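Chemist: model this:
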Amino acid sequence: MLASAAAVAVAVTAAAPSAQTPATASAGTTAVHARQVKRLVIKNAMVIPGPATPAYGPIDILAEDGVIARMGNSADEHWPAPDAIVDATGKYVMPGIVNTHMHWHEERVGPLPIQYERNLYLASGVTTAREVGGNFEKTKQWRAESAAHTIVAPRIVLYPMLADLLEKNQTFNRTPAEHRALVQRAKDRGADGLKLIGPMDRDQVAATLDEAKKVGLPTTVHIAVGDATARDFVDLGVNCIEHFYGVADAALDGIQDFPPEMNYSNEIHRFGRAGELYIQNNFDHEKLSKLLDDMVAKGVAWSPTMSTYEAARDLVKAQNLPWYKDYLHPSVEDYYQPSMTRHGTFWIGWTATQEAKWRRNYRVWMDALLEFGRKGGTITTGDDAAYLYGSLYGFGVIRELELHEEAGFHPLEVLKHATVDGAKILGLSERLGRVRLGFIADLLVVNGNPLENLRVLNPYGTDLMSYNGQIVSNYSGIVKPGDPNVKMVHGGGIEWTIKDGIPYHVPTLMKEVKDMVNKARTERSRTTSQPQH
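Modeler: Okay, the predicted model is just below:
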C-alpha cells in the first residue's frame, strides 16, 4: 500500500513522488501526503504545547529538516520560503501521540496487512509506538525503516518480552541465570528496553531488573497473579507498570478471594475474576496509597490501558462501534469472536453481573490512577489493541484519552499523558512530546479543539453542533430550543499527522484502510461462497 499512499496528492492535481522521497516544491505549494520537504510551514494554528498549559495562537510553525525551527509570524518575521504549507486556520496543533503499549500483528484470524495498522495509528495521531512484545527481528527492521522514512509508519520503540528472544527450540527453565542471559541478549541484539510479563517469582524479578540496570535497558511489566506483585517490582526498580494487575494485588490484606473452581488458564475465569480485583473486601486503601507514594518517589510510571478492557463493562456497545462498518478488517473481526482458545475473547456466557463488577472495578481503578496523578506520578497512554472487542488499532488510543478524562483528569492533563509523559518514559523527553523550538516536528493538525471535545481526535470523526454553518458548543447561549439554524453535522478528525516533519493526510490514510478492508471482505466472501468438494 505504500506506493498508493504516496501517489495521492492532497488539494493539488499533480501526483506525488514515491513515498517519502525528498522533493523540491515551489514556494507556497499545499502539502502533499507523505511527501518529505526541507521546509514545511503550518499557518495560523492554535497551539496546544503539551505540558498541560493552555493553548495559544494563532501562530505559524516552521518545520525544517524534521525539527521545529521557528514559531511566530512567518510574514512579519520574513521566514525563508517554505516548500510546502499546511493551512491550520480554525484548527488546533498539538504534539504527536506516544502509544506506550501496542503490538504489531501480521495475523489475527487469517493474514492482516501490516500497513492497515500503521495507517490506523498514524490516522489516530500516533507518531511514536512502543511495541511491548512481538516478532523481534521484524520489528527491529521496521524500526530502522521508519527511522529512514522508507515506510509510512509511526516511529517504533522496541521493548521485547524475554520469550521473544529465545532461540528456536531453546529450553527455558526460568532460572534467574537464564533471565539474566536473555536480558544481555536483548541488549546485544539492539532492544530499546524490556517488557516483563508475569507471573514471576521474586528472585526472577530481582535477577532480571538487576541485569537490566547493569546493561542500561529500561523496563516495563505486565504483572500477573504470582509471587511478585507491584510492591516487589517497585522495590526492585522497574521503570513502568502496564494495565492494573499487581497494583491492586499489592493493596490486599492477604490474597484475592478466588473460588475453588478458579482455573487461571481459563480466560473466562481469569478476566472475570480480574474484574473483581479492586472491589475485594480485603482491599486496603492505605496500602494502595503507600504503593502509589513509592511509585512516585522511585519514578515508576503507569500505563493503564483502560480502553483495552472496556468491553468487559459494556460488551454490547463494544461489539457495535460505528467505525466497524468501514474500518474493521475481517481478520480482526474474526479474532474478536467468542472463543475458549484465543487470548482476550472470553465472551461465552458473559453476564450482566460480570459487567457490573467490572464497572465497579473501573471506578476504583480510575480513582487509584487519579490519586497517582495527583501525587505527581507519570501516566501514559496505550491501547494494546486487537484482542478484546472495542480496542481497535488507533481508535483504542483515542478512547484511552476519553477514559483518562472520565477518571477525573483535565483534558490538558490527558494530552500531557499522551505526549509529554509518553516521551518521558521512553527517554525522549529532550526532543519529543512538545510543540517547542528545537523539538522533533511530530505534530497533529486537528479539525476542532480537543480540549473541548477529545472525540475530535477520533479518525472516524464525531457528531458536532452547527449554527448557521459554524461549529459551536452545544452549551452556546445563542442556541435556542426550536432554532432552525441548528443542525447536527459530522466533523472533527485529525487532518494531518506530521512525523519528523513529513505530513500524512489522514483522510488519505483512512481511504486506504477502507480499501484494504473492502478487498479483504470481498476475498473472504469469494472464498466462503465457493462450493465444497
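Chemist: can we go C-alpha only for contacts and neighbour counts from here?
Modeler: Noted.
Chemist: just the strands in the stretch 301-450 of the chain please.
Modeler: Assigned by DSSP state E, counting those that start in this stretch, the strands in the stretch 301-450 of the chain fall at 301-303, 443-446.
Chemist: Next secondary structure after the last one?
Modeler: Beyond strand 443-446 in the direction of the C-terminus, DSSP states H and E gives the next helix or strand as strand 462-467.
Chemist: same for that next one, what does it pack against?
Modeler: With contacts defined as 3 or more CA pairs under 8 Å, 6 or more residues apart in numbering; DSSP states H and E, strand 462-467 has these neighbours: strand 470-472, strand 486-491.
Chemist: looking at the ones you listed, which is closest to Arg431?
Modeler: The closest of the helices and strands packed on strand 462-467 to Arg431 is strand 486-491. By CA to CA, the value is 32.0 Å.
Chemist: From the chain's centroid, how far away is the closest one?
Modeler: Averaging C-alpha positions (CA atoms, centre = their mean, to the nearest Å) puts strand 486-491 28 Å from its chain's average.
Chemist: can you list contacts of it?
Modeler: Applying CA atoms under 8 Å, 6 or more residues apart in numbering, the contact partners of strand 486-491 are Asn447, Val456, Gly461, Thr462, Asp463, Leu464, Met465, Ser466, Tyr467, Asn468, Val479.
Chemist: Give me the angle between that strand and strand 462-467.
Modeler: Between strand 486-491 and strand 462-467, the angle comes out at 140 degrees (axes from the mean of the first three to the mean of the last three CA atoms, to 10 degrees).
Chemist: Give the buried residues for strand 486-491.
Modeler: Using 16 or more other CA atoms under 10 Å as the test for burial, strand 486-491 gives Val486, Gly491.
Chemist: just checking, next helix/strand downstream of that strand?
Modeler: With DSSP H and E, the next secondary element past strand 486-491 is strand 494-499.
Chemist: which stretch among the helices and strands packed on strand 462-467 comes nearest Arg130?
Modeler: Closest approach to Arg130 among the helices and strands packed on strand 462-467 (CA to CA): strand 486-491, 29.6 Å.
Chemist: how deep is Gly427 tucked in, by neighbour count?
Modeler: By other CA atoms under 10 Å, 13 other residues sit near Gly427.
Chemist: List the buried residues in the helix or strand containing Val205.
Modeler: Element membership for Val205 (DSSP H and E) is helix 202-215. For helix 202-215, burial by neighbour count (16+ other CA under 10 Å) applies to Arg202, Gln204, Val205, Ala206, Ala207, Thr208, Leu209, Asp210, Glu211, Ala212.
Chemist: Could you also give me the structure for this second sequence? I'd like to compare it with the first:
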Amino acid sequence: MFRIILAALLTITATAASAQAAMEPVPSRGADEGGGPFATLVIRGATMIDGTGAPPEGPVDIVVNGNRISAIARGGASQEVINAATRVIDAQGMYILPGFVDVHGHNGDPSKAPQPSYGYKLWLAHGVTSVRGVPLHFGPGALSDEQRSASNTIVAPRLFPYGVFGTGNGQAYPTTPAEARAWVRWAKGAGFHGVKFFNNASPDVLKAALDEADAQGLGTVAHLGQRGVAQVNARNAVELGLDGVTHFYGHMESLLGDGALVKYPEDYNYLDEQSRFAWVARLADQIVEPGSEEWDAYVDYLVESGVTLSPTFNIYSASRDVMRERNADWHNKYTLPSLMNFYEPSLTNHGSYYHDWSTADEVAWRKFYTPWMRLTNEFKNKGGRVTVGSDPGYIYQTWGFAYIGEFEMLQEAGFAPLEVIQAATMNGADEIYDAKGTPAPFGTIKVGKLADLVIVPENPLANFKTLYGTGHVRLNRETNVRERVGGVRWTIKDGIVYDAHQLLADIEQMVAAKKRTGSD
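Modeler: Have a look, this model is predicted:
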C-alpha cells in the first residue's frame, strides 16, 4: 500500500514539474524543407486510391494548382500541361492516396520530446497531413502551432487542437450546467476546434457542455475513464450527445452481463497503473456474450446514434506482447532517448505500467482484443464510422510508426485494406468537419480538394508494413538477397512537397545528437 501511495504522490509531483517546463519553440520552415506550393504541379503515372472506398485505378496524372487539385487525368495529362508545369513528379509504378488523418494526437510533453518538430516530422514522414490534438499540448502552444502550420511557416501537419474540458481558462472546474456552457463558449472564442472530455463531469454538466458544443460548432470526443464510468458509460455519453468515443473505455461497461456496476477485485487501486491496466483485460469476462441479443442491440444503437469510434488499438498493443513493442525496428534510429526512458517501467510516468508484467497479463489482453475488435468491426459493417487515431508518445508507440500500426490492427479486427484507408482519410476528415457543418476540404482525391496527398512506392493494400518509415524486409527470390522496400516517398501537405526520406534523416540526426551528448 505504501508503494501505491508513493506512486500517486510522485505522479502528482512529476505532473506539476512537467507543467512548469516549457516545450521548445518550433523552428521556422527552412528554405530547403519542402518545395511549393507550385503554380502547377503534375504527379504522373500513379495508381490512385482516392479514399472513398473506390478500388484503385491507374495510371492517372494529378494536376495541382497552388494548394488545390485541379484535374485528375485518367490516362495522362496533355503534353501541353506537362510542359507548362512548374514541377513534375514521376510516380510511375507508385501509389497515390489522400493525406492521412490522425484523429488522436498528442505532442506537448517536454519530458518525452521537448521539440514538437520531432513528432510533426515523424507524422509527415508517414503520410499524416492532418492531426486532431486531443489535446495536442497539455499547456500553451497548440493554438500557435496551428496558426503557424496553417501558414506553412513550420514543418507540420494541419493541426486541429481540442481543449480539455474545464481547463485552460484560469477558472475552477465547471460544476454546474451554466459554468459548463460558459467554459465551452470560452473554448470556442480561444480558437479550439472541439472539446475532449475525460469523464470527470456529472451527467447534467456533461449534457450542458455537449449541447453548447453542438451549438458552437465544436466537435466532442471522450475518454470515458473508470473514475466516471459508473455514472456515464459509452451508451450514456452518446445519449447525452457525445460525437465520438475513443479507446475501449465505456463500451464494456455498457455491456455488463450481471449487475449495473463493474465488479472490481478487492485489492484494485486505480492509482496503481499496473493494477489498473492489468485488470482492464479481465473486464471482458463480465460482459454479455458477443453476438447475443443485448450485444447486437448495443451495436445497433451506436450505429443509429451517428457516433464515431476511434479505437486506437495500437496504443495498448504492448499489453499483449511487451517485448515486441520494446524492441521494434524503429526505436534505435528514431526514438529519442528521453522518450525511450519514458516508456520504460516507472511509478511516475503514465502508461509505463509494466512493473511486473506477466504471461497471464499478456494472455488476458490478447483475449480482451477479441470482443473489442469484434465490436468495432460489427459497428463498421452495420454502417458506423470508424476513424484512425494513434495516441502516440506512450507505451512504446512512437509518432508516425504508431499510426501505421493502427492500420495493421484494424485489418486484424476484420477491416478490408480499402476500409482501413477510408477510415484513415475520408472518415477522419469528415469526423473533424461534421461538427463545423461544412464539407471536409481534404480526405479524398477529388477536383477542388486541398492538395494533401501521399505517394508511396509499394501497394499499401497488399501490405501495410510497407508504409513504416523503416520499410519492409523482403527476400528477392531470384537473387536470394534480402531487400528493404517501401516507406512513404513524398508527403504533400497544402501543395507543399515534402521528401519523406529527408524528414526521417532529420529525425535520425536529432536522435543521434541526443545520444552523443547523453542529453534528453
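Chemist: circling back to that earlier point, now render the strands of the stretch 301-450 of the first structure as CSV, adding mean neighbour count and distance to Ser339 of the first structure.
Modeler: CSV is the format used below for the strands of the stretch 301-450 of the first structure (neighbours: other CA atoms under 10 Å; distance: least, CA to CA, whole Å):
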stretch, mean neighbour count, distance to Ser339 of the first structure
strand 301-303, 26, 27
strand 443-446, 29, 38
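Chemist: among the ones you listed, which is nearest Tyr116 of the first structure?
Modeler: strand 443-446 (19.7 Å).
Chemist: so the closest one corresponds to what in the second structure?
Modeler: Alignment note (TM-score structural alignment): strand 443-446 of the first structure is matched to residues 453-456 of the second structure.
Chemist: show me where the stretch 101-250 of the first structure has strands.
Modeler: Under DSSP E, counting those that start in this stretch, the stretch 101-250 of the first structure gives strands at 107-108, 110-111, 126-131, 155-158, 194-197, 219-222, 240-242.
Chemist: Determine which stretch of the ones you listed is the most buried.
Modeler: strand 126-131 (a mean of 26; mean count of other CA atoms under 10 Å).
Chemist: Tell me how far stretch 471-484 of the second structure lies from the chain's centre.
Modeler: Its chain's average C-alpha position is 31 Å from that of stretch 471-484 of the second structure, according to CA atoms, centre = their mean.
Chemist: Kindly check the end-to-end length of it for me.
Modeler: By CA to CA, to the nearest Å, the extent of stretch 471-484 of the second structure from end to end equals 6 Å.
Chemist: Tell me the one of the buried residues of helix 202-215 of the first structure nearest Val86 of the first structure?
Modeler: Of all the buried residues of helix 202-215 of the first structure, Val86 of the first structure sits closest to Ala212, with 43.4 Å by CA to CA.
Chemist: For the closest one, give me its contacts.
Modeler: Going by CA under 8 Å, 6+ apart, Ala212 of the first structure touches Arg180, Val183, Gln184, Pro218, Thr219.
Chemist: so who does the residue lying closest to Ala177 of the first structure once chain neighbours are set aside touch?
Modeler: Nearest non-adjacent residue to Ala177 of the first structure, counting by CA to CA, 6 or more residues apart in numbering: Ala207, 7.4 Å away. Ala207 of the first structure sits next to Pro176, Ala177, His179, Arg180 when contact means CA under 8 Å, 6+ apart.
Chemist: Neighbour-wise, give me the winner out of these.
Modeler: His179 (23 neighbours).
Chemist: hang on, the earlier thing: got CSV for the strands of the stretch 301-450 of the first structure, with distance to Ala385 of the first structure too?
Modeler: CSV is the format used below for the strands of the stretch 301-450 of the first structure (distance: least, CA to CA, whole Å):
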stretch, distance to Ala385 of the first structure
strand 301-303, 14
strand 443-446, 21
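Chemist: before we move on, back to that, how much space between the residue nearest to Ala177 of the first structure and Glu178 of the first structure?
Modeler: When Ala207 of the first structure is compared with Glu178 of the first structure (using CA to CA), they lie 9 Å apart.
Chemist: Same question for Asn320 of the first structure.
Modeler: 45 Å.
Chemist: So between those two, which is more surrounded?
Modeler: More neighbours surround Glu178 than the other of Asn320 of the first structure and Glu178, with 17 against 12 (other CA under 10 Å).
Chemist: Give me the nearest residue to that one, chain neighbours excluded.
Modeler: Leaving aside its chain neighbours, Glu178 of the first structure sits nearest to Phe172 (7.2 Å; criterion: CA to CA, 6+ apart).
Chemist: same deal with Ile279 of the first structure?
Modeler: Counting by CA to CA, 6+ apart, the residue nearest Ile279 of the first structure is Asn361, at 6.0 Å.
Chemist: quick one: the one you found and Gly272 touch, right?
Modeler: No: Asn361 of the first structure is beyond contact range of Gly272, at 11.1 Å (criterion: CA atoms under 8 Å).
Chemist: Common neighbours of those two, please.
Modeler: In terms of CA under 8 Å, 6+ apart, Asn361 of the first structure and Gly272 are not both contacted by any residue.
Chemist: so Glu178 of the first structure sits right up against Thr171, yeah?
Modeler: No: with contact defined as CA under 8 Å, Glu178 of the first structure does not count as touching Thr171 (9.8 Å).
Chemist: re earlier: the residue nearest to Glu178 of the first structure -> the second structure?
Modeler: By TM-score structural alignment, Phe172 of the first structure lines up with Tyr173 in the second structure.
Chemist: And the residue nearest to Asp361 of the second structure when sequence neighbours are not counted, how far from Arg366 of the second structure?
Modeler: Leaving aside its sequence neighbours, Asp361 of the second structure sits nearest to Ala278 (CA to CA, 6+ apart; 5.9 Å). Distance, Ala278 of the second structure to Arg366 of the second structure, by CA to CA: 12 Å.
Chemist: neighbour count winner among those two?
Modeler: When neighbours are counted by other CA under 10 Å, Ala278 comes out ahead of the other of Ala278 of the second structure and Arg366, with 20 against 15.
Chemist: when you align them, which residue in the first structure goes with the more buried one?
Modeler: For Ala278 of the second structure, the aligned position in the first structure is Gly272, judged by TM-score structural alignment.
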